[in-house]
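Visitor: predicted coordinates and the sequence they were generated for:
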Amino acid sequence: MYPNGFFPHGWEPYLLGGLLIGAGVALLFVLTGLIGGMSTVYSSTWSYVVSRPFFQQSNLTRSRVWRLAYAAGLIVGAALWFVLSGQPSRVAVSVPTWQLFIGGILVGYGARLSQGCTSGHGICGLASLSRPSLVAVITFMGTAFLTANIMARVVAPVAGR
C-alpha cells in the first residue's frame, strides 16, 4: 500500500519538525503568555481591511501586529529551511487548482466552526489542557482515520485498475 513506507524520508525530519513547532509555541507562551494559533492570524489580519463586527472584535484588533510578525516568522523560517536544506523551493502538486480552492474554503469554514484549526487545537489547545480542543482533536482524528480507510479501500483499488 505504501511503496516507500510510512516515512519515505525517514522519521527524523518529522520528529525534528514536531519538536521545533512545540518549542516555538511553548517559547511564545512562556515569554509572552500568548497562544499562537494560525487561524486567528488570518482573522486578525482581515481586521485591517474588513469592517464587519466579527473582524473588529478587540481580541483581533489588539493582537494583529504580533500575529502578523508570528506569521512572517513562519514564512521566513520555511524559506530558511529550504535554503539551508537544499530542498527544492517548489513542490509539484498533482491536485487540480479547483480542488485546492474548494478544499481551502472547507478548511477555512471548519476552522471557524470549531473555533480554531487542527494544528491550533492539537498543539496549543491540548498543551493548555483545553477540553474543547480535546473534543476537536478527537473529532479531527476520528474523521481523518475514517476518511483514510475509506479512501484506501474504495478509491485506491479503483485507481489501480
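Guide: The structure has been received and is ready for your questions. Numbering: from 1, shown residues only.
Visitor: going forward, measure contacts between C-alpha atoms and count neighbours the same way
Guide: Noted.
Visitor: which residues in the protein form helices?
Guide: Along the chain, counting by DSSP state H, helices occupy 12-32, 38-46, 58-61, 64-85, 97-113, 118-119, 126-127, 131-150, 156-159.
Visitor: can you add mean neighbour count and give the ones you listed back as CSV?
Guide: Listed next are the helices of the chain as CSV, based on neighbours: other CA atoms under 10 Å:
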stretch, mean neighbour count
helix 12-32, 13
helix 38-46, 20
helix 58-61, 15
helix 64-85, 14
helix 97-113, 12
helix 118-119, 18
helix 126-127, 16
helix 131-150, 14
helix 156-159, 10
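Visitor: dump these to CSV, plus distance to V91.
Guide: As requested, those are exported to CSV (distance: least, CA to CA, whole Å):
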stretch, distance to V91
helix 12-32, 17
helix 38-46, 22
helix 58-61, 33
helix 64-85, 11
helix 97-113, 14
helix 118-119, 22
helix 126-127, 31
helix 131-150, 23
helix 156-159, 23
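Visitor: is it true that L126 touches A136?
Guide: No: applying CA atoms under 8 Å, one finds L126 not in contact with A136, separated by 9.8 Å.
Visitor: residues making contact with stretch 107-127?
Guide: For stretch 107-127, the surrounding residues in contact (CA atoms under 8 Å, 6 or more residues apart in numbering) are 22, 25, 35-40, 133-134, 136-137, 140.
Visitor: another one to put next to it:
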Amino acid sequence: MDAYLPALGGGLLIGLSAAMLLLLNGRIAGISGLVAGLARPGERWVADAAFLIGLVLGPPLFALLAGHWPVMRIEGGWPVLAIAGLLVGFGTRLGSGCTSGHGVCGLARLSPRSIVAVLVFLAAGMLTVALMRVAS
C-alpha cells in the first residue's frame, strides 16, 4: 500500500487544486487553457501564472519533502520530444482542451464533450502502446 500513497496524495492535491480554481475563480484547471491565457494579459493572467508556477514548483517541493527528486525515465531524444510536444499542443487545440481540463474537471462536471474526449485519449493511448509493442 505504501507504494500507492504518493500517487494518492498527488491525485488528492490535483483534485483539490482543480476544485479550488473552479470554486474560487470560476476557471477550469485545463493546463492548455491556462497556458494560452498567459498570452492574453488581463485580470486572469495573475491567477493563471500562479497556478502554473505551482505546477512547476511541484517537483522541487517533492524533492524537499522526500529527500530525493521524483524518478522519471524519458527514453526519447530531443527531436522526438519536440515533435511530441508539438503534436500534443496541436491535439489540445483540436480537442478544445487537454487531459487535465477534460479528464479532471470535465468528467467531474459530467460534460458530454469531456467524456468523449477522455474516451478518445484512452483509446489513442491504448492503440499507441499496442503498436509500440508490435514494433519492438
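Guide: Perfect, thanks for sending it. For clarity, every value in this text was computed on a predicted model and none was experimentally measured.
Visitor: please state their TM-score.
Guide: Laid over one another, the chains give 0.86 as their TM-score (TM-score structural alignment, normalised by the length of structure 2), with 135 aligned residues with a CA RMSD of 2.1 Å.
Visitor: just the contacts of stretch 107-127 of structure 1 now: which is nearest L100 of structure 1?
Guide: Closest approach to L100 of structure 1 among the contacts of stretch 107-127 of structure 1 (CA to CA): S39, at 17.7 Å.
Visitor: translate L61 of structure 2 into the numbering of structure 1.
Guide: The equivalent of L61 of structure 2 in structure 1 is L80 (alignment by TM-score structural alignment).
Visitor: ok, its match to G73 of structure 1 distance?
Guide: 10 Å (CA to CA, to the nearest Å).
Visitor: and what of L27 of structure 1?
Guide: In terms of CA to CA, L27 of structure 1 sits 14 Å off from G73 of structure 1.
Visitor: do S130 of structure 1 as well
Guide: 26 Å.
Visitor: what residues does stretch 117-127 of structure 2 touch?
Guide: In contact with stretch 117-127 of structure 2 (CA under 8 Å, 6+ apart) are residues G95, T99, H102, G103.
Visitor: let's see it at 7 Å
Guide: Stretch 117-127 of structure 2 is contacted from outside by G95, H102, G103, using CA atoms under 7 Å, 6 or more residues apart in numbering.
Visitor: can you tell me what part of structure 1 that stretch aligns to?
Guide: Residue span in structure 1 matched to stretch 117-127 of structure 2, by TM-score structural alignment: 136-146.
Visitor: chain center to that stretch: distance?
Guide: Distance of stretch 136-146 of structure 1 from the chain centroid (CA atoms, centre = their mean, to the nearest Å) equals 15 Å.
Visitor: H121 of structure 1 matches what in structure 2?
Guide: In structure 2, H121 of structure 1 lands on H102 (TM-score structural alignment).
Visitor: not counting its neighbours along the chain, what's nearest W45 of structure 2?
Guide: L38 (5.7 Å; CA to CA, 6 or more residues apart in numbering).
Visitor: how close does the counterpart of the one you found in structure 1 get to R131 of structure 1?
Guide: L38 of structure 2 maps onto T45 of structure 1 when the alignment is built from TM-score structural alignment. Counting by CA to CA, the gap from T45 of structure 1 to R131 of structure 1 is 27 Å.
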